[in-house]
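Novice: Requesting a structural model of the entry that follows:
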Amino acid sequence: MSKDAKKPLSEMFGSYVFNDAVMRERLPKTVYKAFKKTVELGEPLDLQVADVIASAMKDWAVELGATHYCHWFQPMTGATAEKHDSFISPTPEGRIIMEFSGKELIQGEPDASSFPSGGLRATFEARGYTAWDCTSPVFCKKDGDNVTMFIPCAFISYTGQVLDKKTPLLRSMEAIDKQATRVLKALGNKTSSRVNSTLGAEQEYFLVDKEFVDKRLDLLVAGCTLFGESPSKGQELDDHYFGQIESRVASFMACLNRELWKLGITAKTQHNEVSPAQYEIAPVFASVNVAVDHNQLTMETLKRVAREHGFVCLLHEKPFAGLNGSGKHNNWSMSTDDGMNLLNPGDTPHENMQFLVFLFAVIRAVDKYADLLRTSVASASNDHRLGANEAPPAIISVFLGEQLTEIYEQIKSGGPGSSKEMGQLKLGVSTLPQLPQDCTDRNRTSPFAFTGNRFEFRMPGSIMSLSGPNFVLNTIVADVLEEMAEKIEEFSSDSFNSDVQKMLKEFAVEHEKVIFNGDNYTDQWEKEAEERGLPNLKNTVDALASLDKEKNISVFERQKVLNSSELSARQEILYEQYASLLNIEALAALNMAKREILPAAVKYSSQVASSVNTVSSAGIEPASQKKLLVELNETISDLSNAISQLENACGEAKNIEEPAESAKCYRDKVIPAMTALREAADKIEGMVDAQIWPLPTYADMLFKR
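Specialist: Reported below is the predicted structural model:
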């Protein structure tokens, strides 16, 4: 057990973070105040002030054992990136001193040539800049024996164009702050001066024993199983969900929590998820920028701690076909600097004008820009998950629940008059207390559900950066809030309330089609959604095509989040990533099929053929062996043909240079060929002798610990 594990939690939490408490202790008051003005008011940070902060950071980090610092940023790969530099500076006497300047803190210069740019720059144009994001705290992280100070940063090109996922998120936060405070002021709020979007990110993941992963090329390079016959027992008994946590997994979780707590990440909830070997961790809410950084750190820590415990953490959205995939539920809200949650309905939401205005802003934004929300969660891996029995379909709709739907209908009819009141649940046992009944149930099938004081966007995939979904959500809501502010500011004080109600009524009528409280999984809903005119972008290629629509370009430019060239670059990058991921899967599948599965099948068929000859020579008719041999040979032939078809499909897709057309070929030809190959291989798995089969099975990976 490490020394940190013996510390009280109150001492351990945030011990590796240069947080507000550390700054108060280590910085001069004038420097601390100047820094807070930069964070809270956006005032420029003077270089002399930055020098003092940098020196204090260096001293703090060195005390924790750090020898290096790095600018930590989020390029368009979806992962994080870091370039390490030591604190050492040589002296004329041939010795060294530990130094760190404000300039080194504020700006870095990593090589940008090998990161995705979507055509914004040529490969030979190598210069890029990282800029310190002072709204997300600096932290130290220990990897092995190495301790490094990490500086969260934005990442831009030499010409100032956005090359990362953090910059548009920060811009979108400024947009929603500006427009939300404007609406609050128009509504008569005189106490709130800032609005921040907040996020609570639930993270689902699988744990598989490392010895099994090491024997499967698909898990090593693609993070998911490309082959595998369904096990005799899956999740049909619902016995894993919220079940007892196995001791080895519990030890892993205890270590994981300690590592996250040291980084100031408020890991709070942990439990077994629906599928065997699947789990979930969730933190307390934080500002959306910090929450996104924390989620990236959580994914990195999950992988590292899992290895230390002999596991591999799988974050792919669908690592096991036929079983629940993993999502990342995005619980989003807005709060003011004086402590108000703008999506908290209060006890009488029908009388809460402020709440209703912000509620309708979100509804209007989701309906107007449903295609953008769908695109924000689009990926080849998430396509495996969306629409299955544990994830919402690709159709964007809003779940409000009984209470808010009732109010919505009242507003649509002319004005709210009442709210459904909470009741009491009587359990019929004298020793059990009466429980307050919520005014609405939860809808796990809805992609965008109101859940008490926030919206839960359930579509993001487990391996995704949450920057994309949240900068889209911030941007579209900010745009609607700007529209509402312009209207409200013109309302007469004599008829103010009725004018606001009239505006909300217009929105209620216009956006009624996006409200749906039923089962989103049914075929009936898909037909009804089509009749309502809701978009159904079933795959990533269809979703990405919406990025260059004029309305979508305009909303990002109006809110100064992305310009048209930056948006176009993102579209190209996402097409290329889609094709690249599928190409990796296809090549891994071909490798496994030709070098492992086909040889095993041929070897077993040879054994069966020998058995046929042996039994026949004894004068007995080997009817069962012959039947098995015929079926084996037919399936081997199917497998061989499927290998050829996949090779041809990959060759065709690889020769297409235009990103969108290449992605379409992977969708239309490579995926069907991979499916056919898997069907043949999985059928063979069910026939071949277990002693000959070369791959760990689903049962091995899901149930052996």
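
Novice: When you work out contacts or count neighbours from here on, use the C-alpha atoms and nothing else.
Specialist: Fine.

Novice: Verify the contact between residue 85 and residue 71 for me.
Specialist: No. Contact criterion CA atoms under 8 Å: residue 85 and residue 71 do not qualify, at 9.0 Å.

Novice: okay, the two: which has more neighbours?
Specialist: residue 71 (29 against 14; other CA atoms under 10 Å).

Novice: is it fair to say that one lies in a helix?
Specialist: No. Per DSSP: H, G, I helix; E, B strand; the rest coil, residue 71 lies outside any helix segment and is strand.

Novice: so the nearest residue in space to it that is not next to it in sequence is in which element?
Specialist: Among residues not flanking residue 71 along the chain, residue 151 sits closest, at 4.9 Å (CA to CA, 6 or more residues apart in numbering). Element membership for residue 151 (DSSP states H and E) is strand 146-157.

Novice: Also this sequence, please, to line up against the first:
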Amino acid sequence: MADLTDRYGTEVFSDAVMKKRLPKDVHRRLAATLEEGEPLDLDVANAVAHAMKEWALERGATHYAHWFQPLSGITSEKHDSFLEPVGDGTAITKFSGKALVQGEPDASSFPNGGLRATFEARGYTIWDATSPAFVKDEVLCVPTAFCSYTGEALDKKTPLLRSMTAIDTQAKRVLALFGKYPKRVVPSVGDEQEYFLIKKEAYRARRDLVICGRTLFGASPCKGQELEEHYFGAIRPTVSAYMKDLDDELWALGIPSKTEHNEVAPCQHELAPVYSEVNEAVDNNLLVMEKMKLVASRHDLVCLLHEKPFAGINGSGKHNNWSLGTEDENLLDPGDTPLENLQFVVFLTAVIEAVDEYQDLLRLSAASCGNDHRLGAHEAPPAIMSIFLGNQLTEVVQNIMDGKASVHATHGVLDLGANTLPKLERDNTDRNRTSPFAFTGNKFEFRSVGAEANVSDANMILDTAVAKALKGIADALEAVEAERFPEAALEYCKRSLLAHRRILFSGDGYNEAWHEEAARRGLSNCRTTADALPAMVAEKNIALFEEMGVLSRSEAVCRYDCKLEKYNKLMNIEATTMIREARRTYRPVITAYATKVARGLEAIRAAGAEAAMQWEQNTLNELCAGITEINEAICALEKRHAEAQSQADAQLQANCYAHEVSAAMARLRETVDAMEEIVAADYWPVPTYDDILFYV
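Specialist: Next up is the predicted model:
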């Protein structure tokens, strides 16, 4: 196993590497910047840049790039060579502290929600020293934030870092009430990544997959996932070779790829990493998605990260496991001593309050064009936000709300009557796959996030909302005398839990009765992205972002506009592709097959065998009726699409796409898919689900 451990992190300029390559004084001063917020001196930056360059050159790197996350949701990079001409026909290699700390990419051509005009092109990338640099494809990649010339955040990393500062500040205030003063309080995340692997040949033959990432047409396969034989089944050799290659690439980048297995749907798989601090975890997940696609191409495969590439079988999510901790403890671990239990209850209460108060924002964080097809489709939680605690924690919370819990002030002992809490073990809850936000022992699993998403949004909103709830706790309890604190803390939790108990639900989220019950409770139910997006600019939510120092009003509006624009563009692409494919690929083939059947009928009847041709006549009638229905459905979709395109207001356009165009698309798909069941296999113009999903 020595070779395996030696391989890990070889392409990462990690802290271990810095300790070896930087002078001790430089490393100490850099650590002070990272841990204590001390200003970064230029001489430190120069020393780090030189060491980073020398290390990267040893690994074959020829260029460096500031690697950042624009509002498109993916990553971007501009490569600059290390070479510097010296004027006599020779060159040296150079990478300065200034080049490390700050870059200047064009800021006008990235999504910006109107914050920048085309003629206002200047923007800046700023080194994020908390996420290590790495070498990828012979390029030294330096993780950075991205902002405009006027200082507004134009990326997903900056607000996430701000939210980490907010939750660190407020959590420390609460922990001080328990006599604890940690250096840092940091959210940790582990993102379970689901994905599909299909043959490249089949992918290339499906224009809808190539353009849209999902099949816009396709009848159900003869066999789907109903036998439940794929889940955790033996991994086929083709996929196993891919997984081993992927692991090797990820381990070299210091990404702790840990678990991999077959998922429920055929051709679907999952990769899960070990937890890491949220900022680094987000960077790692973006690299995971990039590497998944690149490695697949080397194995004659294509990796699909769309949330619903195939209708009728499970789609793909990204289960965002979130926890909060210090250098010494996990604050969401119930623990085994009474005082720790009281602390746990306080932090649990903050999370419950946060999810209830800002359920619309959490729903928004998981909203996307692709995820609209997945949420609530019996493989993912519904669009209604709720929290699952499990039987034991539910009993604890109920006892607190009922006033059955008390505190013995002299010892700070929390007495819950049945004394359930001190006996809680790490895996103290069952799993509820229908819950969007489930407690799973010492963390919460946010299951709604889609497979293709950049999880910065979800974690930024979760961090910010919990920070706000912790601030409320600290504001209320900091003035309380020490001997009264345990009792006052428990009373605060009781009031808060009673006020937010509506968000707690342990039942079947797929059941229609829950939708009715949720409505009675006053929980939001934004079924589509278009319905969810206005939450970004609701006054209550803008006030949250501003109070916590995470987003300004203009930055919040910018993100709303960018999300709207992306949704409308994706829906336009899908509708346009669907119309073109139905008209130019499917309808001509169906017509040609109908013509063949008609000619066959005519020839056989001419031979005097008319009585035997009733089934063929029925088939011809179905084909002709289907062609008519397809023509009508194309016209209906074109009309709805034109109506959407004519909307000058982006939100109204999104509403039209979500509620009018999508219905017309579903109708067209249904008519074409019905013909797939009739047309001869050698006539059908594209690989079917049976062809795509089942290969050796």
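
Novice: Tell me the buried residues in the longest helix anywhere in the first structure?
Specialist: As assigned by DSSP state H, the longest helix anywhere in the first structure is helix 623-654. By 16 or more other CA atoms under 10 Å, the buried positions in helix 623-654 of the first structure come out as 625-626, 628-629, 632, 635-636, 638-640, 642-643, 645-647, 649-650, 653-654.

Novice: who touches the alignment partner in the second structure of the residue nearest to residue 71 of the first structure in this structure?
Specialist: In the second structure, the residue paired with residue 151 of the first structure is residue 142, using TM-score structural alignment. Neighbour list for residue 142 of the second structure: 64-67, 100, 127-128, 132-134 [criterion: CA atoms under 8 Å, 6 or more residues apart in numbering].

Novice: Now with 7 Å, please.
Specialist: Residue 142 of the second structure is in contact with 65-67, 127, 133-134, counting by CA atoms under 7 Å, 6 or more residues apart in numbering.

Novice: so which of those is the most crowded?
Specialist: Neighbour max across the contacts of residue 142 of the second structure (other CA under 10 Å) = residue 66, 29 neighbours.

Novice: tell me the contacts of the counterpart of that residue in the first structure?
Specialist: In the first structure, residue 66 of the second structure lines up with residue 71, judged by TM-score structural alignment. Residue 71 of the first structure makes contact with 82-83, 108, 130, 150-153, according to CA under 7 Å, 6+ apart.

Novice: Export the residues you listed as a markdown table, with columns for distance to residue 277 of the first structure.
Specialist: Converted to a markdown table, these look like this (distance: CA to CA, whole Å):
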| residue | distance to residue 277 of the first structure |
| --- | --- |
| 82 | 31 |
| 83 | 35 |
| 108 | 41 |
| 130 | 39 |
| 150 | 32 |
| 151 | 34 |
| 152 | 33 |
| 153 | 35 |
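
Novice: Quick check: closest non-adjacent residue to residue 103 of the second structure.
Specialist: Nearest to residue 103 of the second structure is residue 125, by CA to CA, 6+ apart, at 4.9 Å.

Novice: which one in the first structure is aligned with the one you found?
Specialist: By TM-score structural alignment, residue 125 of the second structure lines up with residue 130.

Novice: for the helix or strand hosting its match, packing partners?
Specialist: Residue 130 of the first structure belongs to strand 128-132 when assigned by DSSP H and E. Counting contacts by 3 or more CA pairs under 7 Å, 6 or more residues apart in numbering; DSSP states H and E, strand 128-132 of the first structure packs against helix 102-106, strand 107-108, strand 146-157.

Novice: Buried residues, the longest one. List them.
Specialist: Right, strand 146-157 of the first structure. Buried residues in strand 146-157 of the first structure, counted by 16+ other CA under 10 Å: 147-157.

Novice: how far away is the residue lying farthest from the centre of the first structure from residue 611 of the first structure?
Specialist: In the first structure, counting by CA atoms, centre = their mean, residue 619 sits farthest out from the average C-alpha position, at 64.3 Å. Distance of residue 619 of the first structure to residue 611 of the first structure, given as CA to CA, to the nearest Å: 13 Å.

Novice: and if you look at residue 350 of the first structure?
Specialist: Distance, residue 350 of the first structure to residue 611 of the first structure, using CA to CA: 78 Å.

Novice: Which one of the two is surrounded by more residues?
Specialist: Shown here are residue 350 of the first structure and residue 611; by other CA under 10 Å, residue 350 has more neighbours (23 against 16).

Novice: so that one makes contact with residue 416?
Specialist: Yes. If you go by CA atoms under 7 Å, residue 350 of the first structure and residue 416 touch, sitting 5.4 Å apart.

Novice: quick one: common contacting residues for those two?
Specialist: Joint contacts of residue 350 of the first structure and residue 416 (CA under 7 Å, 6+ apart) are residue 407.

Novice: outside of stretch 29-49 of the first structure, which residues touch it?
Specialist: Taking CA under 7 Å, 6+ apart as the rule, stretch 29-49 of the first structure contacts 23-24, 102, 134-135.

Novice: Same list (those) but as CSV, adding secondary structure, neighbour count and distance to residue 452 of the first structure.
Specialist: CSV is the format used below for the contacts of stretch 29-49 of the first structure (DSSP: H, G, I helix; E, B strand; the rest coil; neighbours: other CA atoms under 10 Å; distance: CA to CA, whole Å):
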residue, secondary structure, neighbour count, distance to residue 452 of the first structure
23, helix, 18, 35
24, helix, 13, 36
102, helix, 18, 44
134, coil, 17, 32
135, coil, 17, 28
